[in-house]
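A.B. asks: Sequence below, structure please.
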Amino acid sequence: MKGQYVYILECSDSTYYTGYTTNVMNRVKMHNLGKGAKYTRARRPCKLVYYVECTDKSSALKLEYKIKQMSRKEKADLIRGVLKEK
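C.D. replies: Next comes the predicted model:
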């Protein structure tokens, strides 16, 4: 079974994009080729700054939602390892 990952990209305008995937490196590549989310298409290149493997799809999607609700400061703390994701 493939891993279930939640990731954060830093876009060229210094904003963060959070997503879910089963293949982090391939997904980042797709974002940078303009084949990812509409949000990242206009903000390329995007740099992977954080990712975490989850036990299953359900927990990954819940974590993705939780991160998307965080403030920019909370996301920056998570990326730096100051804030725990779970």
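
A.B. asks: going forward, measure contacts and count neighbours with C-alpha atoms only.
C.D. replies: OK.

A.B. asks: Quick one: neighbours of the nearest residue in space to Cys46 that is not next to it in sequence, just the number.
C.D. replies: The shortest distance from Cys46 to any non-neighbouring residue, by Cα to Cα, 6 or more residues apart in numbering, is to Cys11 (4.3 Å). Number of residues near Cys11 (other Cα atoms under 10 Å) recorded here: 21.

A.B. asks: Next, the second sequence, to be compared with the first:
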Amino acid sequence: MFWVYILRCADGSYYTGHTDNLEKRIAQHQAGECGGYTLSRLPVECIWSQATSTREEALSAERQIKGSSRKKKEAMMRGDWAEVSRLAKSQSVHPSTSSGRTD
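C.D. replies: You can find the predicted model right below:
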């Protein structure tokens, strides 16, 4: 079994990851053993997790969540799937123009 998870960091930001041992991974984040993003934002708290059958599913879910807005992540964590769907539709109606292109 594999897991995708979301941590709330001390600064209020979210970190999304995946693992095959959720308890161990959370403990590693808390101990500062993971480095990277969470190291300077301790303590962290696991606020959401979901089991998957394969590492590929967990990684795919992680990538999808990381690409989501904060509002969409929070709706997902609440289990508000109607809001998740609404936010997904609003994102597709208003595509990003970060490339500088407006067409």
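
A.B. asks: about what we covered before: what do we get in structure 2 for the residue nearest to Cys46 of structure 1?
C.D. replies: Aligned counterpart of Cys11 of structure 1 in structure 2: Cys9 (TM-score structural alignment).

A.B. asks: likewise Lys35 of structure 1?
C.D. replies: In structure 2, Lys35 of structure 1 lands on Glu33 (TM-score structural alignment).

A.B. asks: Distance-wise, check the match of Cys11 of structure 1 relative to Lys89 of structure 2.
C.D. replies: 28 Å (Cα to Cα, to the nearest Å).

A.B. asks: re the thing from before, the match of Lys35 of structure 1 is in what secondary structure piece?
C.D. replies: Using DSSP states H and E, Glu33 of structure 2 sits in no helix or strand.

A.B. asks: Report the distance from whatever helix or strand Val84 of structure 2 lives in to the chain centre.
C.D. replies: Assigned by DSSP H and E, Val84 of structure 2 belongs to helix 81-93. On the basis of Cα atoms, centre = their mean, to the nearest Å, helix 81-93 of structure 2 sits 17 Å off its chain's mean C-alpha point.
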